[in-house]
Each structure stands twice: as structure tokens, then as C-alpha cells.
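Enquirer: Return a 3D structure for these sequence lines:
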Amino acid sequence: METLEVKEWMEFMLETIFDIKNNKKKAKEDTLQHTCIKKWLQKLRVESILIRGLKWSKLLDPEKKGQWWLSGEMMSSTTNNNNNNNNNNIVSVTKKINKESLEAQKMRQLAAGQGMNTDTRRAIFYIITNADDYIDAFEKLLRLDLQGKQDREIMRVVLECGLQEKVFNKYYCVLASKLCVHDKNHKFTLQYCIWDQYTELESMEEMRSTHLVKFVAEMVSSFTHTLAVLKKADLHDTTKLGTRKIEHFKKFFETVFVYADNLVWNTFKRIGGSPQYESVRSGIEFFIERYVIGNEKQHIGKYKIAKKALKSVEEDEDPFL
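Expert: The predicted model follows:
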């Protein structure tokens, strides 16, 4: 290469490019430039040089067919790699499918165990239990676009899931509140669902009863529902107050009395003064005085606030503001 003048090298390259462009090759003996280049390449022992695994000898092999730019070793290696990659992809996809199938099977079993025995309930159950958060669940539930009575299944499933958790989870309360604010029909449905639960208190498991206490307490303290939800509890009727029922509502009022004074005031005030809540108010006062206060004086202060709030009217100012 040292003996090759720059001008001659450029002329050779331009001539070669021109021939390639015109798709032709001159039938003549090698030029001086060509001869010099060949000698230079031989000095560099290019036959042993690999370009990305490709030998010059195989690149220039006129008998090479197919992917002429790949050496035999590379083709073999690439083929093996492709096969290995394909196999790995298949195994990966298979594992994913098997995993998803296993998860789906577990979800079906869990849904069946929680009484989700219809397609609608199962769909709602899957959304609620697999959502990223309550907003994600809320939006996906709306997209179900359930019609007629099917829409009522949403709140039934939400409450049932909340009551069957091993540890009480406020996620279901927040989701229920979001649904109630969005559509009053959900609020009515939740009220009837709670009333249905009240009819089963005497035979209800303790954990489920405790979760129901906390759930309803969250609903009234968040102002999603009022204490009017206790209407079907018949707290003033001693003939309907069995041991477990008494214990249940005792826990309920004790839970509410843990709240701050102003929250207790506003919770009880919401059913204060109105004639339509007269029986509910009398039942609450009777039950608290007999079963919650009794000989225990720790809740007297909160009950005084609650009792005053029950007798208040809408115009009365909040004394804790």
C-alpha cells in the first residue's frame, strides 16, 4: 500500500464504484492498482480475518448460496441461537400461560368460596380484588356497564369481600363510599345489604360481625350513610335483642365513641330533630343507656355529646367549631 500513490488509489476506487453503479465488470486483466491492493491484503493475511465472524474467503466464495454474507460457522451459530431463543421464548410464554392459568384457577376457587356464583359477581370480584387501588376498581366497575338489577351486585360483592377478609381492610369502605357518592342507587343497595346482614347477627361468626361493625362505623363517620341505617336493627325492641346482637351493636357504638368529639357530634346530629328518625333516635338512646353505658362510665362524655346532637336541629351550630 505504501507504493500505491494516493491518486492511483482514488482512481481505482472511483472506477470500481462506477462499475458497481452500472452493474458491470470490465473484462480485462487486473490493473496495477488492483494488483497492488491484492498484495497489500495478502500481507495483512486477511484470509484469517473475521468480520463479525465472517471470513474473507467465505465472503468471496462464488459457490456460496443462500445467505452468502454469513459464514458457515456463523450460520450454524445463528441458527442454534435462534433455535435456543425460540425455545426460550416458548418456554417463557408457556410458563406465563401456566402461571396465568394457575392464578385464574385460584381466583375461580376463591370466588366460588366467597359465594360469587354468577358471571356478573365473578367479574365484579375479579375487578375488586385485582385493582391497583380503589380508583382503578371504581373506573373498571363503571366500564362493566351493568344493566338493571345486575348493577346491584356491585355493592353486594364489595360488602361481602370486606366481611370475608381475615383482617379488616378499609379499601372496601373507601370503594363503597366512592360508589355511593357517584350513584345514589349504590347507596340504597348498600343500605339493604347491611339490613340483610343484621338479620343474621345471631348466627354470624365473630370475625364477620366485627368487620361489619367497623364497615358500618366507617360509612356513618364518613357521612356516606347516616345512623338511620340502624333502622332495621330494632334497638328499642328487647324481644329481638339476642346475645350476639347486643354484643354487635355494643361494639358499634363503642367504635363510634372513639372518634373525636366534633365527629361524634356531626354523626349523631345528622339524624337529629327530624320526625322521620324519631324511632331510630329513641332506639339508639335506649340501647346506649342500657347496654353501652351501664356500669361503665368511660363513654359517658361521648354519649352526652351524642344525646345533645340527637336533640339538635339542622340550624344548631356545631359547638366544636
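Enquirer: Please make it C-alpha for all contacts and neighbour counts, starting now.
Expert: Will do.
Enquirer: what ranges do the helices span in the stretch 1-150 of the chain?
Expert: Assigned by DSSP state H, counting those that start in this stretch, the helices in the stretch 1-150 of the chain fall at 6-21, 32-43, 56-59, 72-113, 119-130, 134-143.
Enquirer: where do the strands sit along the protein?
Expert: Here the chain has its strands, by DSSP state E, at 50-51, 54-55.
Enquirer: Any idea which of those strands gets closest to Ile293?
Expert: Of all the strands of the chain, strand 50-51 sits nearest to Ile293, with 90.9 Å by CA to CA.
Enquirer: Residues in contact with the closest one: which ones?
Expert: With contact meaning CA atoms under 8 Å, 6 or more residues apart in numbering, strand 50-51 is reached by Trp56.
Enquirer: neighbours around Leu230, how many?
Expert: The number of residues packed near Leu230 is 19, by other CA atoms under 10 Å.
Enquirer: can you pull the contacts of it?
Expert: Val280.
Enquirer: roughly how far apart are it and Leu190?
Expert: Leu230 is 13 Å from Leu190, where distance means CA to CA, to the nearest Å.
Enquirer: Next: Met75.
Expert: Distance of Met75 to Leu190, given as CA to CA: 67 Å.
Enquirer: hmm, back to that, return the most buried member of the strands of the chain.
Expert: Among the strands of the chain, ranked by average contacts under mean count of other CA atoms under 10 Å, first place goes to strand 54-55 (a mean of 20).
Enquirer: Please give the centre-to-centre distance between that one and its chain.
Expert: Per CA atoms, centre = their mean, to the nearest Å, the displacement of strand 54-55 from the mean C-alpha position of its chain is 53 Å.
Enquirer: More neighbours: which of Met75 and Leu190?
Expert: For Met75 versus Leu190, the count of surrounding residues by other CA under 10 Å is larger for Leu190: 24 against 16.
Enquirer: returning to what we had before: export the strands of the chain to JSON lines and tack on distance to Leu110?
Expert: Converted to JSON lines, these look like this (distance: least, CA to CA, whole Å):
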{"stretch": "strand 50-51", "distance to Leu110": "59"}
{"stretch": "strand 54-55", "distance to Leu110": "58"}
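Enquirer: Figure out which of the ones you listed is closest to Ser101.
Expert: Nearest of the strands of the chain (CA to CA): strand 54-55, 45.2 Å.
Enquirer: so who does Leu201 touch?
Expert: Applying CA under 8 Å, 6+ apart to Leu201 gives the contacts 209, 244-245, 248.
Enquirer: Skipping adjacent residues, who's closest to Leu175 in space?
Expert: What sits nearest to Leu175 in space, not counting adjacent residues and going by CA to CA, 6 or more residues apart in numbering, is Tyr134, at 5.3 Å.
Enquirer: Sorry, wrong one. I was asking about Thr267.
Expert: Ser221 (6.0 Å).
Enquirer: Tell me, how many residues neighbour that neighbour?
Expert: Residues within reach of Ser221, counting by other CA under 10 Å, total 18.
Enquirer: Would you quantify the distance from it to Leu50?
Expert: As judged by CA to CA, Ser221 and Leu50 stand 77 Å apart.
Enquirer: gap between the residue nearest to Glu8 when sequence neighbours are not counted and Lys43?
Expert: Nearest non-adjacent residue to Glu8, counting by CA to CA, 6+ apart: Gln33, 6.7 Å away. Distance, Gln33 to Lys43, using CA to CA: 15 Å.
Enquirer: run this one through as well so I can compare:
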Amino acid sequence: MYKESSEAQKTHQLAAGQRMNTYPRWPIFCIIINAEDYIDAFEKLLRLNLQGKQDREIMRVLVECCLQERVFNKYYCVLASKLCNHDKNHKFTLQLFLWAGYYCIWDHYAELESMDRVRSLHLTKFIAEMVSGFTLSLAVLKKADLHDTIILPSRERHFSMFFEAVFEYADNMVWNIFKRIARSPQCETLRIGIKFFIERYVAGNQKQFASKYKIAKKALKNVEEEEEKDPFL
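Expert: As a prediction, this is how the structure comes out:
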């Protein structure tokens, strides 16, 4: 009994510190941090039977929990992917969720100037995992303005860490990640921004990523002629 009370008190304190002690954030938060594994969390979240648009808080809470960890935990990525695969509304929420006038992921980009390094790193790793698992695409970076010629150090560091995380994947994975946005007219500005940013801040400064950038640049090419056969198949 004492142990349960102590655990509950600890959870309450943690929730209060992260502003998760209101409904429906409180039950969502408790399930996510106390679950045995991602399957347990997934099943319990489905049983919450949230009404109306309350289920949009699931992704908001999940991302915030991920960013609050001292060490990056892929558990949150696996759970997010499971939810998105189950219901496309969760994927839509993760990409475009409007909360207090900002988007669920894009609003964090507006906070980068004041975001501490660990939180920024966790955000880059979370999105890199979502992109590499094809739950999201690089289109999630559309609001990042990567083509800006003047960029503050915190934003440079953040997006450099993101592309470095992506370039850690195997060549065929890098090809497929960048290829997904190669032919979308809506991503033309983004493609220009990605190439500009990587050339200026990533590939030019760290030679070990030069070969990965060559693969990415080729994958991004939006040619009109018939698409070449995927070299990694």
C-alpha cells in the first residue's frame, strides 16, 4: 500500500511539473509513463474512449514525455508509430495538430531559440525515427525555412543534428527517405531548402556525411523523364 501511494505521489509530481495534471492529459500521461511496454500503452490508450477531439491530446502528451526524458527513449517513437498505423487521425494530429495556435511538431521549431540542448536533440531524434519508419515524411520540415541565408546558431545546431541522425541510416534508407518528397510540387521549396542547408551546414563541415548527401541529392531530383530504377533494390 505504501509503495503504491509513493508511486502515485511521484507520478502526480511528475505530471504537475510537465503540466499534465488536467483532463484528459492526466490519464494519457499515466498510461504512457507507467505502461509495461508500447503494446500495453497502446491498448490502454484505446480503452480511454476519449470524446470528440480529446484524442488529439495523446500525441501532444507523447511528444512532450519524449522531450522530457534525460536519455532519448525509442519507446515513444514505437508507440507513436503504432498509434498512427492504427488510426490515420493520429498521424494527422502528429503532423498538423493545431494547439494554442501552433502545430504539434512545428510549434517546437518556433521555440528552438529557448530550447535546451537535450530537449532539442530528443526532438531531432524523435522526428528522424518517425521519418525513417515512414510514419512521417520530410514534409514535416516545410515550416522550418531551411533556405534562409541567415540562421541563428540554435536552429543551425538543431537541424544539423536532425540531418546527421538521418545520415546515420543505411544508404538505401537515406535514398527512400529523400525520395518520398522528390516529386511533390508542394515540396519544391522544401527540396531547395534541404539542399541549401545540408551543403552549407552539414556535408561541407563533416566529410563523413558527403557520400550520404550525394545519395540524398540524387533522390531529391525531381526529373520529368521516366524515373530511374532504384539502385538499392
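Enquirer: For the residue sitting nearest the centre point of structure 2, list the residues it contacts.
Expert: Structure 2 has Ile127 as the residue nearest its centroid, 2.2 Å off, counting by CA atoms, centre = their mean. Residues near Ile127 of structure 2 by CA under 8 Å, 6+ apart: 136, 162.
Enquirer: and His236 of structure 1, what pairs with it in structure 2?
Expert: Under the alignment by TM-score structural alignment, His236 of structure 1 pairs with His147 in structure 2.
Enquirer: which residues touch stretch 246-261 of structure 1?
Expert: Here stretch 246-261 of structure 1 has contacts from 201, 209-210, 213-214, 217, 221, 264, 288, 291-292, 299, 302-303, 305, 320, using CA under 8 Å, 6+ apart.
Enquirer: Which residues belonging to it are considered buried?
Expert: Neighbour counts using 16 or more other CA atoms under 10 Å place 246-254, 256-257, 261 of stretch 246-261 of structure 1 among the buried residues.
Enquirer: hmm, back to that, among the helices of the stretch 1-150 of structure 1, which is the most enclosed?
Expert: Sorting these by mean neighbours (by mean count of other CA under 10 Å), the first place falls to helix 119-130, with a mean of 18.
Enquirer: Would you mind getting the average deviation of that one from structure 2?
Expert: Comparison of helix 119-130 of structure 1 with structure 2 after fitting gives an average deviation of 0.8 Å (mean CA distance after the TM-score superposition for structure 1).
Enquirer: Which stretch of structure 2 is that helix matched to in the alignment?
Expert: Mapping helix 119-130 of structure 1 onto structure 2 (TM-score structural alignment) gives residues 23-34.
Enquirer: who touches that stretch?
Expert: The contact list for stretch 23-34 of structure 2, computed with CA under 8 Å, 6+ apart, reads 11, 15, 20, 41, 44-45, 50, 54, 57-58, 61-62, 65.
Enquirer: do the same with stretch 307-316 of structure 1
Expert: Residues from elsewhere that reach stretch 307-316 of structure 1 (CA under 8 Å, 6+ apart): 265-266, 268-274, 281, 285.
Enquirer: try it again with 6 Å
Expert: 265, 268-269, 272-273 (CA atoms under 6 Å, 6 or more residues apart in numbering).
Enquirer: burial count for Gly301 of structure 1?
Expert: Gly301 of structure 1, neighbours per other CA under 10 Å, totals 11.
Enquirer: What residue in structure 2 is paired with it?
Expert: Matched across to structure 2, Gly301 of structure 1 falls on Ser211, judged by TM-score structural alignment.
Enquirer: What distance do you get for its match to Ala203 of structure 2?
Expert: For Ser211 of structure 2, the distance to Ala203 of structure 2 - CA to CA - is 9 Å.
Enquirer: next one: Met130 of structure 2
Expert: Distance of Met130 of structure 2 to Ala203 of structure 2, computed by CA to CA: 22 Å.
Enquirer: ok, these two, which is more surrounded?
Expert: The neighbour comparison of Met130 of structure 2 against Ala203 (other CA under 10 Å) goes to Ala203, with 21 against 18.
Enquirer: Nearest residue to the more buried one in space, please, no chain neighbours.
Expert: Nearest non-adjacent residue to Ala203 of structure 2, counting by CA to CA, 6+ apart: Ala210, 5.0 Å away.
Enquirer: circling back to that earlier point, what is the aligned counterpart of the residue nearest to Thr267 of structure 1 in structure 2?
Expert: Counting by TM-score structural alignment, Ser221 of structure 1 corresponds to Ser132 in structure 2.
Enquirer: Same question for Thr210 of structure 1.
Expert: In structure 2, Thr210 of structure 1 lands on Leu121 (TM-score structural alignment).
Enquirer: and if you look at Phe268 of structure 1?
Expert: By TM-score structural alignment, Phe268 of structure 1 lines up with Phe178.
Enquirer: and its match, how many residues sit next to it?
Expert: Look at Phe178 of structure 2: counted by other CA under 10 Å, it has 24 neighbours.
Enquirer: For Lys3 of structure 2, see how far away it is.
Expert: Noted for Phe178 of structure 2: a distance of 49 Å to Lys3 of structure 2, by CA to CA.
Enquirer: try Leu45 of structure 2
Expert: In terms of CA to CA, Leu45 of structure 2 sits 25 Å off from Lys3 of structure 2.
Enquirer: likewise Gly204 of structure 2?
Expert: Counting by CA to CA, the gap from Gly204 of structure 2 to Lys3 of structure 2 is 54 Å.
Enquirer: do Phe42 of structure 2 as well
Expert: From Phe42 of structure 2 over to Lys3 of structure 2 (counting by CA to CA), the distance is 25 Å.
Enquirer: Likewise for Thr11 of structure 2?
Expert: The spacing between Thr11 of structure 2 and Lys3 of structure 2, counted by CA to CA, is 12 Å.
Enquirer: what's the answer for Phe126 of structure 2, then?
Expert: 33 Å.
Enquirer: residue in structure 2 matching Lys250 of structure 1?
Expert: So, by TM-score structural alignment, Lys250 of structure 1 is matched to Ser160.
Enquirer: What residues in structure 1 pair up with stretch 79-94 of structure 2?
Expert: With TM-score structural alignment applied, stretch 79-94 of structure 2 matches the range 175-190 in structure 1.
Enquirer: Which position in structure 2 pairs with Leu146 of structure 1?
Expert: Aligned counterpart of Leu146 of structure 1 in structure 2: Leu50 (TM-score structural alignment).
Enquirer: which residue packs closest to its match, ignoring adjacent ones?
Expert: Pro24 (7.8 Å).
Enquirer: And the helices in structure 2?
Expert: Using DSSP state H, the helices of structure 2 run over 2-17, 25-34, 38-46, 57-68, 75-86, 88-96, 106-110, 117-132, 153-166, 171-179, 188-197, 210-220.
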